[in-house]
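Visitor: heads up, no residue letters with this:
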């Protein structure tokens, strides 16, 4: 095996791949959500995706991202998804390459990389200057998998920027901001694009206040007079991120975070997937204490890239409350009405 690695067009990468063989009988499939399965089955796939991400960064001349997460899956699972330089999803043509490389035999990894890199672009330093931003969620398995991604990047000569524990939307922002892909006018109006997590929070706060101003809403009066907003953070990365956002928007927006940080209970009886599919409230909330006028509940998933709203609605003139879910379709309709009103006032078309 050592001789095969030495004769490979990518010697260091082939040696690393040999040290992390795919489990017997496992077939990797890269879809919209990237790779996702039991965490202990992922070593081979994530180390090879580090290599592929570096090649993508080298060929585009811009940073790309890798997020280690399994989103709304149970805590024993994990996964990986790649982020293109725009901050959007990986190009569909590269999803095919990802699956092919992940499933290649150990002896074929170097050849598969060479097919992607092109003639004359191989070797242990092939991706010198390429940058891959790696983020991860709060699962216990995520740090080790993120380290394997970094090892894969390094094996082909690329460099890693550690995004740390971030939500998936934050990683998308970090990649897009690093490559300055936002329109200049929008960037200037909202305070620029700082390619770090502080820049993400600053932009979020500035954008929210700009929306209030456009709708002629007094920021100090934006918080409800009664009740509160409760965030069910699914015991994932959304807990600390929501707390930071509330701090940045103090006086304009307030909420209470529940299910905020026990990663061992990630997505267990809580979170957007549990609420939407089960049509039931998450743990940590109940009608007895949370059925207050003006109160509403927001459930995130484990990597905070998905949301549903719901509430306990007190019955008029009667004891008790009914639970009502506002799913994606209803949220879309609500957004259309909310955006349409200021457009009409401004003389535009809704």
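Guide: Now that the structure is in, tell me what you want to look at. Source: prediction; values computed, not measured. Residues are numbered from 1 along each chain as shown.
Visitor: make it CA atoms for all contacts and neighbour counts henceforth
Guide: OK.
Visitor: strands of the stretch 101-250 of the chain, start to end?
Guide: For the stretch 101-250 of the chain, the strands defined by DSSP state E, counting those that start in this stretch occupy 131-136, 159-165, 229-232.
Visitor: possible to save those as CSV with mean neighbour count?
Guide: Converted to CSV, those look like this (neighbours: other Cα atoms under 10 Å):
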stretch, mean neighbour count
strand 131-136, 27
strand 159-165, 18
strand 229-232, 24
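Visitor: format those as CSV; extra columns: distance to residue 54.
Guide: Converted to CSV, the strands of the stretch 101-250 of the chain look like this (distance: least, Cα to Cα, whole Å):
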stretch, distance to residue 54
strand 131-136, 6
strand 159-165, 8
strand 229-232, 36
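Visitor: residues contacting the closest residue to residue 104 other than its chain neighbours?
Guide: Sequence neighbours aside, residue 112 is the residue nearest to residue 104 in space, at 7.6 Å (criterion: Cα to Cα, 6 or more residues apart in numbering). By Cα atoms under 8 Å, 6 or more residues apart in numbering, the residues touching residue 112 are 100-101, 104.
Visitor: what lies in contact with the strand or helix carrying residue 277?
Guide: Taking DSSP states H and E as the definition, residue 277 sits inside helix 272-278. Helix 272-278 has contacts (Cα under 8 Å, 6+ apart) with 72, 234, 267-268, 280-282, 299-301, 306-308, 325, 327.
Visitor: buried among those residues? Make that a ChimeraX selection.
Guide: Of those, the buried ones can be selected in ChimeraX as follows, counting by 16 or more other Cα atoms under 10 Å:
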select :72,234,267,268,281,282,299,300,301,306,307,308,325,327
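Visitor: can you show me the helices along the stretch 251-350 of the chain?
Guide: Using DSSP state H, counting those that start in this stretch, the helices found in the stretch 251-350 of the chain span residues 272-278, 287-290, 328-345.
Visitor: out of those, deepest packed?
Guide: Ranked by mean neighbour count, those are led by helix 272-278 with a mean of 19 (mean count of other Cα atoms under 10 Å).
Visitor: this is the other structure I want to compare:
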């Protein structure tokens, strides 16, 4: 194969370092200095994936999201903006770990044969990166990979991860009966701004929204978005917006830091009545928070709170529009706070479905509903609308002006939503619309329900593979007897639950516990952790806090 001869020559410029790589849900992530060979090879695979899809545009994003600045990563985006099909993840892992250039071409030949790919078909790959210092070198490696298979490159420069997902979907849906939008930065901002301004029409303007942009790519992008929305509609104040100085990205700031530490980011002085949110490094996650006026307490509104707010609004609009036959579902993982699940099921009377941990599982389940709402507690999530919902919004005949208005709001809500992936900018505007519609402050939103006390612990074990789960990772089937021990412990604490699941990355298991009080929660968590350590091969010295 002459085309692969060119690949071998190009590959020789990007020798594989002495490191192992794995392609998972977030793509490949490690030190940016180790990634040039991998990104080159991802370029090759993206070109093949485009040919496999008959020449459809495939995306490649160079980012490591909330990781430290010296890390970087790469992931492939499917034609409708989805994550890479799981069946191709192993191809990426195999390619990244191929020791020689000859091995690289052999693997490519195997993929072409196994997937029945016509190499004469054209390939198009759209790509972008975040603000990391290692980005330019990795982009150059990617471009070399694309050139080696003569793929058409579409460089979108420095943008957020959700923006690249949006561009890819726009490109591939352009000449269909359901075009997603204009595949440009301006097109993205115009679509969100128009939908937002339609939804807030006639609503009183709120106080400014303060954004901790994690010193990442979200900082310049949200300011561009703000200029399209207009200061008459929304005042945005951006903090932690230093993107051209090293060792700032995600340092004591960003959504992951705020969630992990349950505190405000550094460099930000949150005052009572101020409204704050944090993006992560590539702006696909968002969390909100405020400080209580009476107590000065820090209050976090995480992905569970966003999911319940979105579900509340959708339920109201569907009812007002007379579209009661549309199936609305909320998708959660076992880590969702039990109070949020109870609120959705009992107060909103909407079904909740649990999936395994990981965005791809949530997204896949959400696709099964007419309107599927999913958010992880970490602030990553979105809303999906299927063709039945879209058709209903566009063609339902309203009986009253109120129904007509609700249908109009649902159409605008869909335009305001980035259905491809979690998007901090889009999600921020959705929350703002709902709070204005309800006339709520962050504090009033937070009062919808009170989170149960919860704790997440890690237990180091000799072999995590002996831990097998069922029931969306909430129940152990192995080791024998451990689940009944957990059940007996949970029974002693009213309103509590606990589950154990193996880590995906290290020989450890995660123990999650929640209960009505902090004392009960901590006791339960440390008792379950102690039993895991004792019964299932804990490694090293037994931690003294385990009960």
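Guide: Yep, it's here. Not measured: the values here are computed from a predicted model.
Visitor: report the TM-score for the pair.
Guide: Here the TM-score for the pair of chains, by TM-score structural alignment, normalised by the length of structure 1, is 0.86; 320 aligned residues with a Cα RMSD of 2.3 Å.
Visitor: circling back to that earlier point, after alignment, which residue of structure 2 pairs with the residue nearest to residue 104 of structure 1?
Guide: Using TM-score structural alignment, the partner of residue 112 of structure 1 in structure 2 is residue 107.
Visitor: please, which helix or strand holds the residue nearest to residue 63 of structure 2 when sequence neighbours are not counted?
Guide: Residue nearest to residue 63 of structure 2 in three dimensions, not counting chain neighbours: residue 73, with 4.9 Å by Cα to Cα, 6+ apart. Assigned by DSSP H and E, residue 73 of structure 2 falls within strand 71-77.
Visitor: please apply the same query to residue 99 of structure 1.
Guide: Using DSSP H and E, residue 99 of structure 1 falls in helix 92-102.
Visitor: ok, and what's touching that helix?
Guide: For helix 92-102 of structure 1, contacts defined as Cα under 8 Å, 6+ apart pick out 28-31, 44-45, 48-49, 52, 109, 112-113, 116.
Visitor: just the buried members of the residues you listed?
Guide: 28-30, 44-45, 48-49, 52, 109, 112-113, 116.
Visitor: could those be laid out in TSV, adding distance to residue 63 of structure 1?
Guide: Formatted as TSV, these follow (distance: Cα to Cα, whole Å):
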residue	distance to residue 63 of structure 1
28	25
29	24
30	21
44	23
45	20
48	17
49	15
52	13
109	23
112	22
113	19
116	17
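Visitor: just give the closest residue to residue 43 of structure 1, not the sequence neighbours.
Guide: That would be residue 20: by Cα to Cα, 6+ apart, it lies 6.3 Å from residue 43 of structure 1.
Visitor: counterpart of the one you found over in structure 2?
Guide: When structure 2 is aligned by TM-score structural alignment, residue 20 of structure 1 is paired with residue 14.
Visitor: picking that back up, same list (the helices of the stretch 251-350 of structure 1) but as CSV, adding distance to residue 321 of structure 1.
Guide: Listed next are those as CSV, based on distance: least, Cα to Cα, whole Å:
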stretch, distance to residue 321 of structure 1
helix 272-278, 17
helix 287-290, 6
helix 328-345, 21
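Visitor: so which of those comes closest to residue 212 of structure 1?
Guide: Nearest to residue 212 of structure 1, of all the helices of the stretch 251-350 of structure 1, is helix 328-345, at 10.2 Å by Cα to Cα.
Visitor: so where is that closest one in structure 2?
Guide: Going by TM-score structural alignment: helix 328-345 of structure 1 matches residues 303-320.
Visitor: that stretch vs structure 1, average distance?
Guide: When structure 1 is overlaid, stretch 303-320 of structure 2 sits 1.6 Å from its aligned residues on average, using mean Cα distance after the TM-score superposition for structure 1.
Visitor: chain center to that stretch, what's the gap?
Guide: Offset of stretch 303-320 of structure 2 from its chain centre (Cα atoms, centre = their mean, to the nearest Å): 19 Å.
Visitor: quick one: contacts for the residue nearest to residue 43 of structure 1?
Guide: So, once contact is read as Cα under 8 Å, 6+ apart, residue 20 of structure 1 ends up touching 43-44, 47.
Visitor: then residue 312 of structure 1?
Guide: 287, 290-292, 295-296, 321-324.
Visitor: name the nearest of the residues you listed relative to residue 143 of structure 1.
Guide: Residue 143 of structure 1 lies nearest to residue 296 out of those, by Cα to Cα, at 34.1 Å.
Visitor: ok, now which ones touch that closest one?
Guide: Going by Cα under 8 Å, 6+ apart, residue 296 of structure 1 touches 227-230, 309-312.
Visitor: now, the most widely separated pair of these?
Guide: 227 and 309 (14.9 Å).
Visitor: which one of those two has more residues nearby?
Guide: More neighbours surround residue 309 than the other of residue 227 of structure 1 and residue 309, with 23 against 15 (other Cα atoms under 10 Å).
Visitor: ok, and the closest non-adjacent residue to residue 81 of structure 1?
Guide: Once flanking residues are discounted, residue 81 of structure 1 sits nearest to residue 34: 4.4 Å by Cα to Cα, 6+ apart.
Visitor: isn't the one you found up against residue 71?
Guide: No: using Cα atoms under 8 Å, residue 34 of structure 1 is not in contact with residue 71; the gap is 10.5 Å.
Visitor: quick one, which of those two is more surrounded?
Guide: A side-by-side neighbour count of residue 34 of structure 1 and residue 71, using other Cα under 10 Å, places residue 71 first with 27 against 21.
Visitor: counterpart of the more buried one over in structure 2?
Guide: So, by TM-score structural alignment, residue 71 of structure 1 is matched to residue 65.
Visitor: in structure 1, what stretch matches stretch 456-467 of structure 2?
Guide: So stretch 456-467 of structure 2 is aligned with nothing, judged by TM-score structural alignment.
Visitor: which residues does residue 97 of structure 2 contact?
Guide: 16, 20-21.
Visitor: check contacts around residue 217 of structure 2.
Guide: Neighbours of residue 217 of structure 2 in contact, by Cα under 8 Å, 6+ apart: 130-131, 158-160, 243, 281-283.
Visitor: residue in structure 1 paired with it?
Guide: Using TM-score structural alignment, the partner of residue 217 of structure 2 in structure 1 is residue 237.
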